[in-house]
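Novice: Have a look at this fold, sequence not included:
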């Protein structure tokens, strides 16, 4: 389980004295804990790994947006700190599908649903997310779905 890998990495970072990794992993654990609390009141994902991957993907997306803002604002030291956190977080994410694999998945779903135009984009995206959310960058997939349906 990813949660166990994160806990083991936290211990390893403490033993090695890697303060940056330890801090980033602490943030990961806090975000997962918050998501666990939210899941108590709403619908929890089917598996624990799905919940953790969802949290990690959200964290990476937030940090990439921050990096972009820091670079535009002339704060390269803050952008570098965020990039270090992204590197730590991505260690725990499963390998994502390549563009070719994503296109193949989109074509398979498109064929199954009989999707023919942009009006079907929501259905295709929902099915794609349902099947491949843990191993797919949904922002990239959106552009590929749009290209496949146009």
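Specialist: Thanks, I have it. Note that this is a predicted model, so its numbers are computed, not measured.

Novice: For the rest of this, base every contact and every neighbour count on C-alpha atoms.
Specialist: Noted.

Novice: Next up, the contacts around residue 23.
Specialist: For residue 23, no contacting residues are found, by CA atoms under 8 Å, 6 or more residues apart in numbering.

Novice: adding another structure so you can compare the two:
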């Protein structure tokens, strides 16, 4: 089933279940997808948002909510931080399973060997290969420094 269809089904189910918190998060996801569609409409007017773009939107939403939750916790607003974390739980249902540290390290090693990287100048190629293979499965903000460390040693 396509990711967009899964989100729509979950939205309908949340309406039936009268789960207000889940419904609100699913509506935010749906609105973000629609915004991306409107922004990306080509000359022919055809929608150009597929599963990879939706996964990128969901990953961005997760990252934003993690940052907000951290800021709320530092500010002593635990109620707001808890709401952000519950939204993350709903969003992550539609993302692929996140790779653990060992799997990330193995993916980095494989990308380095596939590209034939030897210097820091090859970092862009490595990151491109990782994004191609593991979109939505790892946080590329933390992967970048790991790749740098591997190439420096």
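Specialist: Nice, I can see it. Since this is a predicted model, take the numbers as computed values, not measurements.

Novice: Could you find the closest non-adjacent residue to the residue nearest the centre of the second structure?
Specialist: The centroid of the second structure falls nearest to residue 59 when counting by CA atoms, centre = their mean (1.5 Å). Nearest residue to residue 59 of the second structure, sequence neighbours excluded (CA to CA, 6 or more residues apart in numbering): residue 136, at 6.2 Å.

Novice: count of residues packed around the one you found?
Specialist: By the criterion of other CA atoms under 10 Å, residue 136 of the second structure has 24 neighbours.

Novice: any idea how far residue 61 of the second structure is from it?
Specialist: Per CA to CA, to the nearest Å, residue 136 of the second structure is found 12 Å from residue 61 of the second structure.

Novice: Then residue 101 of the second structure?
Specialist: With the distance defined as CA to CA, residue 101 of the second structure ends up 22 Å from residue 61 of the second structure.

Novice: now do residue 80 of the second structure
Specialist: Taking CA to CA, one finds residue 80 of the second structure at 16 Å from residue 61 of the second structure.

Novice: re earlier: now the residue nearest to residue 59 of the second structure, what's its secondary structure?
Specialist: Under DSSP: H, G, I helix; E, B strand; the rest coil, residue 136 of the second structure falls in the coil class.

Novice: ok, so what distance separates the counterpart of it in the first structure from residue 7 of the first structure?
Specialist: Counting by TM-score structural alignment, residue 136 of the second structure lines up with residue 134 in the first structure. Distance of residue 134 of the first structure to residue 7 of the first structure, given as CA to CA: 20 Å.

Novice: can you check residue 124 of the first structure too?
Specialist: Distance from residue 124 of the first structure to residue 7 of the first structure, by CA to CA: 36 Å.

Novice: what do you get for residue 100 of the first structure?
Specialist: From residue 100 of the first structure to residue 7 of the first structure the distance is 34 Å (CA to CA).

Novice: what do you get for residue 136 of the first structure?
Specialist: Taking CA to CA, one finds residue 136 of the first structure at 24 Å from residue 7 of the first structure.

Novice: aligned partner of residue 143 of the first structure in the second structure?
Specialist: In the second structure, residue 143 of the first structure lands on residue 145 (TM-score structural alignment).

Novice: Lovely, talk soon.
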